[in-house]
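> make a model of this:
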Amino acid sequence: MLAAGAALVLLLAGCASGPRGGRSGSDGPGANPPSDLGQVPDAEPRVEAIRGSGGTSKPYGVGGRSYVPITDDRPWRETGLASWYGRKFHAQSTASGESYDMYAMTAAHKTLPLPSYVRVRNPANGREVIVRVNDRGPFHDDRIIDLSYAAAYRLDLLRGVAPVEIERITNADIRAGTWRRGDTALAQAVPAESPVALAAAAVASSTAADSVAVPAALTSPVVAMPRAEVRALDALPPLQMLSPEAAPAPAGAESPQAAPASGFWVQLGAFSQSEGVQRFRQQVARGMPGLAGALNVFVERGTYRLQAGPYASREQARDMAEQVRNGLQLAPMVVERR
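Below is the predicted model:
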């Protein structure tokens, strides 16, 4: 058993996704990157067998943390930070045994099956890509995915670590063809009365046009998620008011503010259509009545964001984010605005 564990640690340490944290001072693009990186196509999802035991499905440990890979076809959504890796790991062996190609649409994840496919969205600009997960990492508590150089380029994430939203494309989605519509179905069963069901209903009831991205972890992660990480978004333009003409607020709902006040905000979801965010707002208010008065909808470059706040301190915002995480099984994002 000890020998097997040591072998697995050596495998992870020698592969492209060994104990690393994405781009570092010695990493970066190749000397002569392709001129058409912006045209590199998404990974094409295809049904691939999920290994139930052994190999890349074995539980493993890195840096004192234990990880249990997923061995079924469950849906999976996550919101968190993404990093990327480049020439330092180019052509090295990945955890799946394949060679890492920094110019292919691939990624590393701590627990998703190898291989599997995920849709990755940059909420700051709305860009999306589909990548094939064939590696393990990144082994930092505050990061959920490590992207190839090409994937990070297409998402405009080469400047460093940034928030993303990811959604697994399951084998069931691939067989049904639903992944091509950009609204991968939520197939998990949840009790009808639970807060999780309320959040799931808000997403599932939206059409393909208005359910672009909701930062919700509607499937519980195998490894406990870290506390919400505070991100300063000073570089973003001021959020605009959601006008009543564009989307009448539901009865009893608070009017959206013209711009977020300074302080700390907890973001619960982001939609491309106002109808979707208003439905989601109602579901959240029903699931957590005490939060209803703090909910606000802001518009940023065509994206409707549901945020709660503002909170006077980082600790207060984190406490609320934890309550939302535990009460609604969402993965909220805490942001600071000055």
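> C-alpha from now on. contacts and neighbour counts both.
Fine.
> which residues of the stretch 201-338 of the chain fall in helices?
Secondary structure of the stretch 201-338 of the chain (DSSP state H, counting those that start in this stretch): helices located at 274-287, 314-328.
> in CSV: the ones you listed, plus mean neighbour count and distance to Q307.
What follows is those, written out as CSV (neighbours: other C-alpha atoms under 10 Å; distance: least, C-alpha to C-alpha, whole Å):
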stretch, mean neighbour count, distance to Q307
helix 274-287, 22, 9
helix 314-328, 19, 11
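> want to throw those helices into a markdown table with distance to E128?
Converted to a markdown table, those look like this (distance: least, C-alpha to C-alpha, whole Å):
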| stretch | distance to E128 |
| --- | --- |
| helix 274-287 | 19 |
| helix 314-328 | 25 |
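> between those helices, which one is nearest to F89?
In terms of C-alpha to C-alpha, the element of those nearest to F89 is helix 314-328, at 34.7 Å.
> what inclination does that closest one have with respect to helix 274-287?
An angle of 90 degrees separates the directions of helix 314-328 and helix 274-287 when computed by axes from the mean of the first three to the mean of the last three C-alpha atoms, to 10 degrees.
> and the strands in the stretch 151-300 of the chain?
Listed in chain order, the strands of the stretch 151-300 of the chain (DSSP state E, counting those that start in this stretch) span 162-169, 230-232, 240-241, 263-271, 295-300.
> between the last one and strand 263-271, how many degrees?
The reference is to strand 295-300. Using the same axes, to 10 degrees, one finds that strand 295-300 and strand 263-271 are set 70 degrees apart in direction.
> before we move on, the earlier item: mean neighbour count and distance to A124 added to the strands of the stretch 151-300 of the chain, as TSV?
Output for those, formatted as TSV (neighbours: other C-alpha under 10 Å; distance: least, C-alpha to C-alpha, whole Å):
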stretch	mean neighbour count	distance to A124
strand 162-169	24	8
strand 230-232	15	12
strand 240-241	18	15
strand 263-271	25	10
strand 295-300	24	9
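> to compare against the first, here's the next sequence to fold:
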Amino acid sequence: MPALHRFLPLLSLLAAGCASYQPVSDTPVRIGRPYTARGVAYVPAEQPGYDEVGYASWYGHESGNRTARGEKFRPDGISAAHPTLPLPSYVEVSELTSGRTILVRVNDRGPFAPGRIIDLSRGAAKLLGIDRQGHAAVQVRLADPDEKDRKRLRKGKAAKQRPPLAGEALAAQRRRLSLPRE
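Here you go, the predicted structure:
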């Protein structure tokens, strides 16, 4: 029993270290330092007006249990990873086949695969309707949602439904994705 008393402080420190996630919060917003992943250099920065088209993929338990922001990763929550946007950021993601659009909270870094511009959590991929295909063409736009939507996303829940991208607006985003012919 005396030996156990000597190790109790160490055991409590180890236990505390295992569960020390950052609280889910929108402050402070972190830009982060430049970094390299899989041989590619990334420079996080403020990106007002961010609006890109490319490909989304999704990830689940294989990512680990902590986001780049230090928060506990919730695979079924509505979140995403982006290589350079400030953490957290909010983006609207529109799938370019159906036009379905969702609001997502970016709290992690990635994807680190060529041609991918965002990695969605499994929950976000299901909500967007791309969980069965693995990846999809998308438009990703920086958003400034109201506090109700921010609060829901911080809890891992879906924000209110967004109007789908349709008609000429959808066609225009599909054209942006097409590579110019040489």
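> how close are the two chains, by TM-score?
The pair, once superposed, lands on a TM-score of 0.67 when counted by TM-score structural alignment, normalised by the length of the second structure; 143 aligned residues with a C-alpha RMSD of 3.0 Å.
> re the thing from before, so which of the helices of the stretch 201-338 of the first structure comes closest to V68 of the first structure?
Each of the helices of the stretch 201-338 of the first structure was scored for nearness to V68 of the first structure using C-alpha to C-alpha, and the closest is helix 314-328 (20.8 Å).
> if I pick whatever residue of the second structure lines up with R136 of the first structure, what's in contact with it?
For R136 of the first structure, the equivalent position in the second structure is taken to be R109, counting by TM-score structural alignment. For R109 of the second structure, the contact set (C-alpha atoms under 8 Å, 6 or more residues apart in numbering) comprises 67-68, 81-84.
> which of the residues you listed tops the neighbour count?
Neighbour counts for those were taken using other C-alpha atoms under 10 Å; the highest belongs to A81, with 29 neighbours.
> I'd guessed that residue sits against F112; true?
No. With contacts counted by C-alpha atoms under 8 Å, A81 of the second structure stays clear of F112, the gap being 9.9 Å.
> common neighbours of those two, please.
Where contact means C-alpha under 8 Å, 6+ apart, no residue is in contact with each of A81 of the second structure and F112.
> quick one on the thing from earlier: which ones among the contacts of R109 of the second structure map onto helices?
Cross-referencing the contacts of R109 of the second structure with the helices (criterion: DSSP state H) gives no overlap at all.
> so how far is G99 of the second structure from the spatially most central residue of the second structure?
With distances taken as C-alpha atoms, centre = their mean, A80 lies nearest the centre of the second structure, 1.3 Å away. Distance check for A80 of the second structure against G99 of the second structure: by C-alpha to C-alpha, to the nearest Å, it reads 19 Å.
> the longest helix seen in the second structure - contacts with which helices or strands?
When the second structure is parsed with DSSP H, its longest helix is helix 2-18. Judged by 3 or more C-alpha pairs under 8 Å, 6 or more residues apart in numbering; DSSP states H and E, helix 2-18 of the second structure is in contact with no other helix or strand.
> for it, buried residues please.
Of all the residues in helix 2-18 of the second structure, not one is buried under the rule 16 or more other C-alpha atoms under 10 Å.
> what about the strands in the second structure?
If you assign secondary structure with DSSP state E, the strands in the second structure sit at 35-37, 40-42, 51-59, 79-81, 89-95, 101-108, 116-121, 135-142.
> looking at those strands, which is closest to A16 of the second structure?
Among the strands of the second structure, the nearest to A16 of the second structure by C-alpha to C-alpha is strand 101-108 (22.7 Å).
> contacts for that closest one next, please.
Among residues not part of strand 101-108 of the second structure, those counted as contacts by C-alpha under 8 Å, 6+ apart are 67-69, 71, 78-82, 85, 87-95, 124, 127-128, 143, 150, 153-154, 158-159, 161-165.
> hmm, which of those are the buried ones?
Buried members of the contacts of strand 101-108 of the second structure, counted by 16+ other C-alpha under 10 Å: 67-69, 71, 78-82, 85, 87-95, 124, 127-128, 143, 150, 153-154, 158-159, 165.
> sorry, back to before: nearest to P9 of the second structure, of the strands of the second structure?
strand 101-108 (32.7 Å).
> relative to S99 of the first structure, how far out is Y85 of the first structure?
Applying C-alpha to C-alpha, one obtains 13 Å for the distance of Y85 of the first structure from S99 of the first structure.
> now L114 of the first structure
Using C-alpha to C-alpha, one obtains 13 Å as the distance from L114 of the first structure to S99 of the first structure.
> and the end-to-end length of stretch 18-29 of the second structure?
Counting by C-alpha to C-alpha, the length from the leading to the trailing residue of stretch 18-29 of the second structure is 24 Å.
> check stretch 133-149 of the first structure too.
Stretch 133-149 of the first structure has its terminal residues 14 Å apart, counting by C-alpha to C-alpha.
> same question for that stretch: list its buried residues.
Residues of stretch 133-149 of the first structure classed as buried by neighbour count (16+ other C-alpha under 10 Å): 133-140, 142-149.
> ok, stretch 40-49 of the second structure next?
Residues of stretch 40-49 of the second structure classed as buried by neighbour count (16+ other C-alpha under 10 Å): 44-45.
> same deal with stretch 84-92 of the first structure?
84-90, 92.
> specify which member of these is nearest to A204 of the first structure.
Of all the buried residues of stretch 84-92 of the first structure, the one sitting nearest A204 of the first structure is W84; the distance, using C-alpha to C-alpha, is 31.0 Å.
> map L87 of the second structure across to the first structure for me.
Alignment of L87 of the second structure against the first structure is given by TM-score structural alignment, with L114 as its counterpart.
> wait, that match sits on I50?
Yes. Under the criterion of C-alpha under 8 Å, L114 of the first structure is in contact with I50, at a separation of 7.5 Å.
> tell me if I'm right that Y50 of the second structure and D144 touch.
No. With contact taken as C-alpha under 8 Å, Y50 of the second structure and D144 are classed as non-touching, separated by 11.6 Å.
> overlap in contacts, these two.
Both Y50 of the second structure and D144 lack any common contacting residue under the criterion C-alpha under 8 Å, 6+ apart.
> residue contacts, L85 of the second structure?
With the criterion set at C-alpha under 8 Å, 6+ apart, L85 of the second structure makes contact with 31, 44-47, 106.
> now the first structure: which of those residues match?
Among these, those whose aligned partners also touch in the first structure, counting by both residues aligned by TM-score structural alignment, their matches' C-alpha atoms under 8 Å, are 44-45, 106.
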